[in-house]
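J.: could you look at this predicted model? Sequence included:
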Amino acid sequence: MTVGRLAHSPAAADHTESVARPRPTDAASAAVWDLAATVVDPEVPVLTIADLGILREASVSGGSVLVSITPTYSGCPAVEAIRDDIVTVLAAAGYSDVAVRVVLSPAWTTDWMSADGKRKLEEFGIAPPTGTRPAGPVSLGLGVRCPHCGSLHTRQLSRFGSTSCKALYACQRCQEPFDFFKDH
């Protein structure tokens, strides 16, 4: 098994791409995509890599499998675990020649998250990205809805929450702290 190569794919050079790539249409690649899509994010275990939109490509050529992922940010510490989990899932399904490529361009954006993924975040107690940066000073947290009570009266406690892709907020109504998955 070939595990992990950091790469910039030629197709990724087009920075106008604004949505995650769709599931492949050929049966062999679609089967690989479906298996890879079951891998959960180790930092937010209620989301799959498909929910997050970091699953970018799955293809089969001869006996070789290529899966491409784009991390939520270039220094994401979960990349190695995700890569290993993809290889493990595919190996368990009988694929022996698996390469997982990390593609950094175009950079991941929260726009690639699925609506289902955003719903799962909120149900888990993490405010999902809003699609826009919060209005007003970041310290006021205007526009970040509390996932516990729905209030917009929240404030940022720290630019970083339990992971670097989240910020720590507190609700001024229900007094509960919560993570906000930052818009990227």
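T.: Great, that's in hand.
J.: contacts, neighbours, all on C-alpha from now
T.: OK.
J.: other residues contacting the helix ranked longest in the chain?
T.: With secondary structure taken from DSSP state H, the chain has its longest helix at helix 79-92. For helix 79-92, contacts defined as Cα atoms under 8 Å, 6 or more residues apart in numbering pick out 1, 3-4, 32, 35-36, 39-42, 71, 96, 98-100.
J.: give me that answer again for 7 Å
T.: Around helix 79-92, the neighbours that count as contacts under Cα atoms under 7 Å, 6 or more residues apart in numbering are 4, 35-36, 39, 41, 71, 98, 100.
J.: need those in JSON lines (columns: secondary structure and distance to Gly143).
T.: Listed next are those as JSON lines, based on DSSP: H, G, I helix; E, B strand; the rest coil; distance: Cα to Cα, whole Å:
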{"residue": "Gly4", "secondary structure": "coil", "distance to Gly143": "38"}
{"residue": "Leu35", "secondary structure": "helix", "distance to Gly143": "36"}
{"residue": "Ala36", "secondary structure": "helix", "distance to Gly143": "34"}
{"residue": "Val39", "secondary structure": "coil", "distance to Gly143": "31"}
{"residue": "Asp41", "secondary structure": "coil", "distance to Gly143": "26"}
{"residue": "Pro71", "secondary structure": "coil", "distance to Gly143": "26"}
{"residue": "Val98", "secondary structure": "strand", "distance to Gly143": "43"}
{"residue": "Val100", "secondary structure": "strand", "distance to Gly143": "37"}
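J.: one more to weigh against that first structure:
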Amino acid sequence: MTVSTTTAVDRAALQDKAFAVARTVTDPEMPMLTLEDLGVLRAVEVDERGHVIVSITPTYTGCPAMATMRDDLVRSLQDAGLPGATVRVSLTPAWSSDWITERGRRSLAEHGLSAPGRAPARNGPVALSLMPTRREIACPRCGSAHTELTSEFGPTACKALYRCTSCLEPFEHVKEI
């Protein structure tokens, strides 16, 4: 029994098609962002048999959205005529909120969420603190820097809840990681 192989030209065309599909899949927790804009879509490859392999990186260990991201990617690829895709989780390098694209940051702001600032530079182990993190952020609605933390944990572990003391509107802030 022989295994059918695809040519490099065929693989490149399949890879382009698969990437074009994968880059449109949205995050289940923040649907205004594609997985590409969020920075979790790491790679799309096609093996010698024409099998699509997509690599994604979780925003943090234990992220409950990973299963939905995988299912949405597989379904979208299948709907585009690319059945049997495999989605791999890549833990290295670890995701950083710095990977959110500029388009993604604008989209967050347009939807009333505060985009993360630059992730803190770290060397070696990361100290665990149970105290709230001090952040200098602006209200995504009115732009005021007069904001206060109401909860370090929002509807998802990767967001914190804030309130603007100028316009009095509550908003979510995507945490720097």
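T.: Cool, the structure landed. These figures come from a predicted structure and were not determined experimentally.
J.: one step back: in the contacts of helix 79-92 of structure 1, find the pair that's most separated.
T.: The span of the contacts of helix 79-92 of structure 1, defined through Cα to Cα, is set by Asp41 and Val98 at 19.3 Å.
J.: re the thing from before, distance to Ala170 of structure 1 and neighbour count added to the contacts of helix 79-92 of structure 1, as JSON lines?
T.: Shown next, in JSON lines, are the contacts of helix 79-92 of structure 1 (distance: Cα to Cα, whole Å; neighbours: other Cα atoms under 10 Å):
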{"residue": "Gly4", "distance to Ala170 of structure 1": "38", "neighbour count": "19"}
{"residue": "Leu35", "distance to Ala170 of structure 1": "37", "neighbour count": "16"}
{"residue": "Ala36", "distance to Ala170 of structure 1": "35", "neighbour count": "26"}
{"residue": "Val39", "distance to Ala170 of structure 1": "30", "neighbour count": "23"}
{"residue": "Asp41", "distance to Ala170 of structure 1": "24", "neighbour count": "20"}
{"residue": "Pro71", "distance to Ala170 of structure 1": "27", "neighbour count": "24"}
{"residue": "Val98", "distance to Ala170 of structure 1": "43", "neighbour count": "21"}
{"residue": "Val100", "distance to Ala170 of structure 1": "38", "neighbour count": "23"}
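J.: to which residue of structure 2 is Pro45 of structure 1 aligned?
T.: Superposed on structure 2 with TM-score structural alignment, Pro45 of structure 1 falls opposite Pro31.
J.: please apply the same query to Asp85 of structure 1.
T.: Checking TM-score structural alignment: Asp85 of structure 1 goes with Asp72.
J.: likewise Ser114 of structure 1?
T.: The alignment partner of Ser114 of structure 1 in structure 2, by TM-score structural alignment, is Thr101.
J.: and for Asp34 of structure 1?
T.: So Asp34 of structure 1 corresponds to Ala20, using TM-score structural alignment.
J.: now stretch 151-163 of structure 1: which residue numbers in structure 2?
T.: Aligned by TM-score structural alignment, stretch 151-163 of structure 1 corresponds to residues 144-156 of structure 2.
J.: what about the strands in structure 2?
T.: 41-46, 52-56, 86-89, 113-114, 147-151, 159-164, 170-174 (DSSP state E).
J.: how about Arg159 of structure 1, nearest residue that isn't a chain neighbour?
T.: Ala167 (4.7 Å; Cα to Cα, 6 or more residues apart in numbering).
J.: list the contacts for the residue nearest to the spatial centre of structure 1?
T.: The centre of structure 1 sits closest to Leu52, judged by Cα atoms, centre = their mean, with a distance of 3.0 Å. Leu52 of structure 1 sits next to 112-114, 117 when contact means Cα under 7 Å, 6+ apart.
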